[in-house]
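Q: heads up, no residue letters with this:
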């Protein structure tokens, strides 16, 4: 090797070492030639879309091939899932879906165009996120105890909002309602932007919201977080108490999660290889930075944990739906 070749090779190795995951640049076993497409049930520009694109960048660097994120929101996830579920099970077509698509839809849709258990294969958990109790910053509720006291006023039932009938926010709120033994008015909105604007103006009394969705209005002084519906405080907002700490019921959490899925028939070897690369990406500082901005919690682990979450949350929401009657044609 001449001096010029040696220096070029040494420089290339140094550059690769600076980019996490690029040294291997090897696609998982089973992937067909060509790009990888990640279809998403979640809208472009949302927090989940942002981290899905960040994950796509990490996988593209690791695999040495294009990884494209294709948001197709609509139809409670049906649009995206139908576009992906029949694709060849090589690992070149993946899906980003949330708890609503995977655990709740089978409970509330009389005719659902897909079966999450039969049409899809869990690959990796991308993140979990907890919901906070959000109220207007200028409203009368300064603490969770204030809000709970008002919930018990039968002369003026309180209202809570959600971004979808039968969605995680709606059913999580109904779960809190049941735990407190009160009745409130549910007001659904079409978009999260409309929902939190309505909370900020007092059009509805409160709503569950995440740091990704409602956090910007908290920072802007329009909303206040009274409590987080989780067993522990959020590292992103450690000053906000848990529901139990704030005087609410214990053991009542409200969480959402997003997972990476593949079409039925994708081989266990391919699933395992993608799972390992996703988990490696989740441990990268660049991903940790993206996650921290939205209050998302990474939970690297085997693909089986997604299936466990799907089944556990289906049972949890089935219990809520026995009291809150929701069905969609």
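A: Alright, I've got the coordinates. Keep in mind it's a predicted model, so treat the numbers as computed, not measured. Numbering: from 1, shown residues only.
Q: alpha carbons only for contacts and neighbour counts from here, please
A: OK.
Q: Hmm, residue 174 is touching residue 320, no?
A: Yes. Between residue 174 and residue 320 a contact is recorded at 7.2 Å, counting by CA atoms under 8 Å.
Q: Neighbour count for the two, which is higher?
A: Neighbours of residue 174 and residue 320, each counted by other CA atoms under 10 Å, are more numerous for residue 174; the result is 23 against 18.
Q: Any buried residues in the helix or strand encompassing the more buried one, and which?
A: Secondary structure here is read from DSSP states H and E; on that basis residue 174 sits in helix 168-180. Neighbour-count burial for helix 168-180, with 16 or more other CA atoms under 10 Å as criterion, is recorded at 168-177.
Q: Mind putting those residues into CSV with distance to residue 272?
A: Conversion of those to CSV gives the following (distance: CA to CA, whole Å):
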residue, distance to residue 272
168, 29
169, 32
170, 34
171, 33
172, 32
173, 36
174, 37
175, 35
176, 37
177, 40
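Q: let's bring in a second model and compare:
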């Protein structure tokens, strides 16, 4: 009986201990692994957020850039870490939702290995064409693509990227047949769109603003249901004559190796929300046309599942594989 009472007493202390552990978190430095290269838009935002978190937590927050390998270099660096919240990984929605469909031979489902913890931002994508292009709307682009099946090419920053899958979705919704040209270098992609060597591409503000500000690009639509405040003169996809249901965007979140205590996840989620509410970070988001997000882990999962369904259908339709 004494042993039973002792065991019950110990069990009763566990929730309190976990809550105390979450309240104290972190008691040592935190590492955030990212598959994005140093200097990229997601990396720049992550460094601002990590600086705010470091001050809030009174602990060092280190960014570990591990680009390449379709995200798997970063994944391997983070997946075997202890599930205690001290190792996080930055993913975009494609690492979460598209990667399992693109690398079927790896049998890797992101959310079977990582738990969503906190959201950071969502970025919209614009349809970019040369400033000299005769296309001034999606209606123009679609009309020519229909008149010349298999002859219009669009570029993207890689097979399976939002720019590629967005083009596949446009094909499906508008009944088109266009060619895809993947690029290794994002700067080269938009340089070629600017010269007209590639007729069009989806583009985010940070990836294309240099060519845009040089007057070599124009945006004929944003693939969204609402106009973007930073580019109020650019019409939505529907306003420009494109499919009303076509939305192309990517959201970026922080995840952790599966098994992080709920109390720790909630604390990180709340503290990240505080960080991205900071005026300095909001100002940087505005520069990039990033939409701040403060989703719960459950909402991140729900949004990822929606994208996974869309991406799975597109990958199957286009017979796309990175195996």
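A: Arrived safely, thanks for sending. Small disclaimer: the values here were computed from a predicted structure and weren't measured.
Q: Got a TM-score for the two of them?
A: Here the TM-score of the superposed chains, computed with TM-score structural alignment, normalised by the length of structure 2 as the reference length, equals 0.90; 304 aligned residues with a CA RMSD of 1.7 Å.
Q: circling back: post-alignment, the helix or strand following the helix holding residue 174 of structure 1 versus structure 2, mean distance?
A: Using DSSP H and E, the helix or strand that follows helix 168-180 of structure 1 in sequence is strand 185-188. Average distance between strand 185-188 of structure 1 and its aligned residues in structure 2, after superposition and using mean CA distance after the TM-score superposition for structure 1, equals 0.8 Å.
Q: which other residues reach strand 185-188 of structure 1?
A: Applying CA atoms under 8 Å, 6 or more residues apart in numbering, the contact partners of strand 185-188 of structure 1 are 157-165, 170, 195, 204.
Q: ok, and for that strand, which residues are buried?
A: Of the residues in strand 185-188 of structure 1, 186-188 count as buried by neighbour count, 16+ other CA under 10 Å.
Q: Let me know the helix or strand that the counterpart of residue 145 of structure 1 in structure 2 is in.
A: With TM-score structural alignment as the criterion, the equivalent of residue 145 of structure 1 in structure 2 is residue 139. Taking DSSP H and E as the definition, one finds residue 139 of structure 2 inside helix 138-147.
Q: Test my guess that residue 125 of structure 2 contacts residue 220.
A: No. With contact defined as CA under 8 Å, residue 125 of structure 2 does not count as touching residue 220 (11.2 Å).
Q: follow-up on the earlier one: what range does whichever helix or strand comes after the helix holding residue 139 of structure 2 cover in structure 1?
A: Of the helices and strands lying after helix 138-147 of structure 2 in sequence (DSSP H and E), the nearest is strand 153-156. Residues 159-162 of structure 1 are where strand 153-156 of structure 2 aligns, taking TM-score structural alignment as the criterion.
Q: mean shift between the matching stretch and structure 2?
A: So stretch 159-162 of structure 1 averages 0.6 Å relative to structure 2 (mean CA distance after the TM-score superposition for structure 1).
Q: try stretch 47-60 of structure 1
A: Here stretch 47-60 of structure 1, set against structure 2 after superposition, deviates by a mean of 0.5 Å using mean CA distance after the TM-score superposition for structure 1.
Q: so that stretch aligns onto which residues of structure 2?
A: Counterpart in structure 2 of stretch 47-60 of structure 1, with TM-score structural alignment as the criterion, is residues 41-54.
Q: helix or strand for residue 190 of structure 2, which one?
A: With elements delineated by DSSP H and E, residue 190 of structure 2 resides in helix 186-195, which encompasses its position.
Q: Quick one: list the elements packing against that helix.
A: In this structure, helix 186-195 of structure 2 packs against strand 126-130, strand 153-156, strand 200-203, helix 205-213, with contacts taken as 3 or more CA pairs under 8 Å, 6 or more residues apart in numbering; DSSP states H and E.
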